[in-house]
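In: A predicted structure for the sequence below; I have some questions about it.
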Amino acid sequence: MAIIVKFDPSKCQGYANCLIEAPEIWDFDEDDDVALLLQEVVPESLRAKAEASARGCPAHAIAVENQSDA
């Protein structure tokens, strides 16, 4: 089952912890100092990385949900 990564860029404070935890899912816009979500629908194989990126976000700008919950 795929998962959904929800991201609120208005909460992002530019720590880039998400990118460190899951570079397959995130990029970073250095000009605007904000994370960029590369893929909202993430395969199950990246669940641990997606969840780590959410836990590592001090601004609580990231949430991970099962696709059926979205």
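Out: Yes, it's here.
In: only C-alpha atoms from now on, for both contacts and neighbour counts.
Out: Fine.
In: quick one: residue 49 is in a helix?
Out: Yes. Secondary structure of residue 49 (DSSP: H, G, I helix; E, B strand; the rest coil): part of a helix.
In: which residue is the nearest non-sequential neighbour of it?
Out: Excluding the flanking residues, the one nearest residue 49 by Cα to Cα, 6 or more residues apart in numbering is residue 22, at 5.2 Å.
In: residues contacting the one you found?
Out: By Cα atoms under 8 Å, 6 or more residues apart in numbering, the contact set of residue 22 is 49, 50, 52, 53.
In: and what of residue 9?
Out: Contacts here follow Cα under 8 Å, 6+ apart; on that basis residue 9 touches 34, 35, 61.
In: alright, now check it against this:
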Amino acid sequence: MKVTVDASVCIGAGMCALTAPAVFDQDEDDGTVVLLDGTPPPGLHAAVRQAGRLCPSGAITVLDTGDPGDR
């Protein structure tokens, strides 16, 4: 799994940081998404996918790389 974020479209809703706090955080100044781990371990993949689905601005992109843990 490969995760990327586009902070320029982030609206600071914070769903990502609430859903997968080991992978996402929010900038202290403007609340936009901060990616902590662009290649999260398999145990976090479900939460990362959920965070991507919940993002109202579409700032999170989750790419399954074909590794067994991506499913």
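Out: Cool, the structure landed. Keep in mind it's a predicted model, so treat the numbers as computed, not measured.
In: quick check: TM-score for this pair?
Out: With the length set by TM-score structural alignment, normalised by the length of structure 1, the two chains reach a TM-score of 0.86; 66 aligned residues with a Cα RMSD of 1.1 Å.
In: buried among the contacts of residue 9 of structure 1? Make that a ChimeraX selection.
Out: Selection of buried members from the contacts of residue 9 of structure 1 for ChimeraX, criterion 16 or more other Cα atoms under 10 Å:
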select :34,35,61
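In: now, the contacts of residue 9 of structure 1 that are in strands?
Out: Among the contacts of residue 9 of structure 1, the residues falling in strands (DSSP state E) are 34, 35.
In: on that earlier part again, the residue nearest to residue 49 of structure 1 matches what in structure 2?
Out: Using TM-score structural alignment, the partner of residue 22 of structure 1 in structure 2 is residue 20.
In: ditto for residue 54 of structure 1
Out: Match for residue 54 of structure 1 (TM-score structural alignment): residue 52.
In: in what helix or strand does that match lie?
Out: Using DSSP states H and E, residue 52 of structure 2 maps to helix 45-54.
In: in stretch 40-60 of structure 1, what's buried?
Out: Residues of stretch 40-60 of structure 1 classed as buried by neighbour count (16+ other Cα under 10 Å): 41-42, 47, 49-58.
In: I appreciate the help and will end here.
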